[in-house]
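*Asks:* sequence plus predicted model, see below.
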Amino acid sequence: MKKLFCIQYSRQHRPYLPMPVIIIMVMVVTALSCGKADLNNPVGISDAIPQLVTVTSVENISGGAIIRYNVPKDDNVNYIEAVYEIKGKETKKKGSFYTNELLLDGFPDSREYKVSLYSVSFSEKKSEPVVVTINPATPPYQSVAQTLDVAPVFGGIKTTYKNPTKSSLQITFLEKNNQGRWTEVQTLYTSLDSGTFYVRGLESRLYQFGVVCRDRWQNVSDTLTVSSQPLHEQLADFSRIVSYPLPGDITYEFPLTGRQPHHTGAGTGVGNVPCLWNGETHAPFSKSPFFFFQNTTAGLPFSGLPSSITIDLGRRYQISRFVYWPRASSSTTIQYNYIFGTTHVKTFELWASNNPSTDGSYDSWTKVGSFESIRPSGNTAPGNEYNTEEDRRIAVTGESYDMPEDISAYRYIRYRVFSTWGAQPFWASTELQFFGNPQN
């Protein structure tokens, strides 16, 4: 049988409640007594018009302005809002209660614009406007367009640019179609402070090009019209290229288990040096092996970095450019696990010769140049998580490095790797390609 217990307390034996508990109970009772409608009301004085914001300074910058202000001492103010027009369309920008400045950008021209600043309450009540005048400096898309310098190169054209504000921009080459309309040839996406943009694979004939610069607000510069005739260039003939290992080079035919290659931990699809010029640059691959991977086993002859391979192009070329494709991670689909990370080559040298010494020394070689891999986005942290979509295009296009324009014609190339993006003591690649003007 269950028993019910009723405990009664006399005045002398009331239960003791700590002060924090009493405070919490009072708060709960107070909240419940306010009613459901009160709980749904905005925080603050909902019916009051907030006080005016006080503007302290206006700093005009490229394509925009920074407006600094003092937030009114008003508990009813939730945020500060700027309202202005760009190309006839109303634009709004909010500033937090906890900041004292607003960055306004995206203006297409360098001229005066009126900006209305409001204090806005928690119930979205606006103060009277405080109107200021800004006069943005020349926007980045226009100033960059003014610096473009277009010139013919082997197999294409190039344009150099300067982008000191590191704005996110698109530089597009256009060509007129048969109907006389401009059509896109190629577009560069960049936020670097300067660089060179190439359009490749063109015939050696006279072209009429248009070049425009566009920002992320779709503001577009005037079309720069140029005439250019690319120099003759062709891809080095794969059928002539062979590995030409010299003492000190990677060969992977070490006498650990006879003359078998040793690619410890590299996964499937890995091959020796000659797979670097099999003509396939990215997935899906029809050939196997489809990428090269330097042996990770410490203690092997010539393991670690720097490491080198020597290539016989089969004939002399006045080399115009060298293209490197990072390691591929799948034979069926394009993946980006190794783009600007792990075994992706970061710094290297190219050497050239027509009569290399058989002792492996560099005495008979000419240094073509020292090179460094730089992301299109400019990000320096290794790993795919730091790649932009523009960075990931490298998996398809490869990284292109231009040679000095006064380079002589050479048959033998030595590729010497010093470091990788992932700081690994070994490197990998799907393909290496050389372009230039073949010599008899």
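*Replies:* Everything's here; your move.

*Asks:* from here on, contacts and neighbour counts on C-alpha atoms
*Replies:* Fine.

*Asks:* biggest strand in this protein by residues?
*Replies:* strand 307-325 (DSSP state E).

*Asks:* hold the first one in mind and look at this next one:
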Amino acid sequence: MKNINIYGLKFLLYGLLLMVIVSCKRDDGFNAPVSTDLTKPGVVTNIKVTNFNGGAYITYSLPNSPNLLYVQADYRINGSTTRQTKASYYTDTVTVDGFAKSQDYEVTLHAVSRANVMSDAVVVHVHPLTPVYLMVKPTALLSADFGGVNISALNPLKKPIGLILIAIDPSTKGYEIVDQHYTNQDTSNYSIRGYNTTPRKFGVYVTDQFGNVSDTTFATITPIFETMLDKGKFFKYLTATDSPIGYGWELPYLWDGKTDGYSNGWHTLPGAPAPMQCTFGLGVNAKLSRFILWERPNEFSFSHANPKDFTLWGSAKASPADVLLPKSSPIGTVVGDWTNLGNYRYPDPPSGLPPGLAANNPSDQAFVLAGVNFNVSITSPAVRVLRIDVADTWSGGDYAHLMEISLYGNPQ
């Protein structure tokens, strides 16, 4: 029995050695054709063109060539860039795209055999509709924002585009790229901050994944003054509809500057109906631009009673009347003395992990500890008193907690 196993082992080793020898054949850098049939395939026929934004679908009848492998389209999309698209013999359509303009273009089609033999060329004319990046260009607008410039654009077809912001560089005295924003969302509206209130010339242009670039829209922008509001002026403004606070986590801890999770913050008691709510005064009348929110970190990250969906309400009155505010409403809704300044959702874990596992992920923890920035619409009114309404927490429970908030804007 022992000898049989040894012989069997020898045959196994010989087989493995043979496999290694075959797999390690010297590669001369030449890929042999999958066929030795050098017959030239026929050409595609019955060609039809369906144009779309920036491209076209070319439909055809395949040649009666048993050795056919694919159809190849070669074309120039702008003055210097060429593209090549292939479609297997399983389909009767090849897609050509990336064209820079809505105009006539030539596309050369070849049927290609398994031996890499090309058919005679067939030239097709396409006339793409307006490319997406050129559709977006007229909608790309620049406007003043707190500490910088706001960029907005519309992309109704939701195709990949890039919004490129440029500005004069003090050292080079020329225009340099200061931000690149890539998206396939239908609406873009974001701000680039960090500038003083000196007028500055900005430009924005649109690009796509094919390297096409639009003209540049220029505007002279005077950024609006922005500063972090003085937390020393904040004060508790207790109202009857505010949620009961517990565990020694009193409301002033929400602006004491401590974000590490080992200090106290704001914490409501269980049992109160949603939305969980707190109200506080700013000590000044301020037009808000944004705020940074720190949720409770460590094992509570993306879980427990940390807010998931919440609304920021504000009042311009020094002593606004209390009122039960709706759990959800459009931005700008006015209820009594209060205006909805924004509806917000805390971001999902950047790692893509489920919320429960994200608490143990270092990058997700760092994200929470850094605080999350939320913008306030520039059209929102100046306010003196704020109210945070938590509609939903990560656990879906009936109480909420937060570590810290920092508010930015222009004190009046």
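*Replies:* Okay, I see it. It should be emphasised that the depicted structure is a prediction, and the values quoted were computed from it without experimental measurement.

*Asks:* about what we covered before: same for the longest strand of structure 1, what does it pack against?
*Replies:* strand 242-243, helix 394-397, strand 399-402, strand 409-420, strand 431-438 (3 or more C-alpha pairs under 8 Å, 6 or more residues apart in numbering; DSSP states H and E).

*Asks:* export these as JSON lines, with columns for distance to Asn177 of structure 1 and mean neighbour count.
*Replies:* Below are these laid out as JSON lines (distance: least, C-alpha to C-alpha, whole Å; neighbours: other C-alpha atoms under 10 Å):
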{"stretch": "strand 242-243", "distance to Asn177 of structure 1": "42", "mean neighbour count": "16"}
{"stretch": "helix 394-397", "distance to Asn177 of structure 1": "25", "mean neighbour count": "17"}
{"stretch": "strand 399-402", "distance to Asn177 of structure 1": "28", "mean neighbour count": "16"}
{"stretch": "strand 409-420", "distance to Asn177 of structure 1": "37", "mean neighbour count": "22"}
{"stretch": "strand 431-438", "distance to Asn177 of structure 1": "28", "mean neighbour count": "21"}
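
*Asks:* same list (those) but as a markdown table, adding distance to Leu104 of structure 1.
*Replies:* Shown next, in a markdown table, are those (distance: least, C-alpha to C-alpha, whole Å):
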| stretch | distance to Leu104 of structure 1 |
| --- | --- |
| strand 242-243 | 57 |
| helix 394-397 | 33 |
| strand 399-402 | 36 |
| strand 409-420 | 40 |
| strand 431-438 | 45 |
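
*Asks:* of all the ones you listed, which one is nearest Thr172 of structure 1?
*Replies:* Nearest of those to Thr172 of structure 1, taken as C-alpha to C-alpha: helix 394-397 at 16.6 Å.

*Asks:* which helices and strands does that closest one pack with?
*Replies:* strand 307-325.

*Asks:* what is the subsequent helix or strand relative to the strand it packs on?
*Replies:* strand 345-353 (DSSP states H and E).

*Asks:* mean deviation, the helix or strand following that following strand versus structure 2?
*Replies:* Later in the chain than strand 345-353 of structure 1, the nearest helix or strand by DSSP H and E is strand 366-372. Here the mean offset of strand 366-372 of structure 1 against structure 2 after fitting is 3.2 Å, by mean C-alpha distance after the TM-score superposition for structure 1.

*Asks:* following the chain onward from strand 366-372 of structure 1, which element is next?
*Replies:* Following strand 366-372 of structure 1 in sequence order, the next helix or strand is helix 389-392 (DSSP H and E).

*Asks:* got the buried residues for that next one?
*Replies:* Neighbour counts over helix 389-392 of structure 1 (16 or more other C-alpha atoms under 10 Å) mark 391-392 as buried.

*Asks:* likewise for stretch 224-232 of structure 2?
*Replies:* Those would be 224-226, 229, 231, for stretch 224-232 of structure 2 by 16+ other C-alpha under 10 Å.

*Asks:* repeat that for stretch 24-43 of structure 1.
*Replies:* Within stretch 24-43 of structure 1, no residue is scored as buried using 16+ other C-alpha under 10 Å.

*Asks:* now swap in stretch 156-165 of structure 1 and tell me
*Replies:* Result for stretch 156-165 of structure 1 [16+ other C-alpha under 10 Å]: buried residues 156-159, 161-163.

*Asks:* other residues contacting that stretch?
*Replies:* Contacts with stretch 156-165 of structure 1, where a contact means C-alpha atoms under 8 Å, 6 or more residues apart in numbering, come from 62, 140, 143-145, 147-152, 191-203, 228-231.

*Asks:* what range does it cover in structure 2?
*Replies:* On structure 2, the counterpart of stretch 156-165 of structure 1 by TM-score structural alignment is residues 148-157.

*Asks:* alright, calling it a day.
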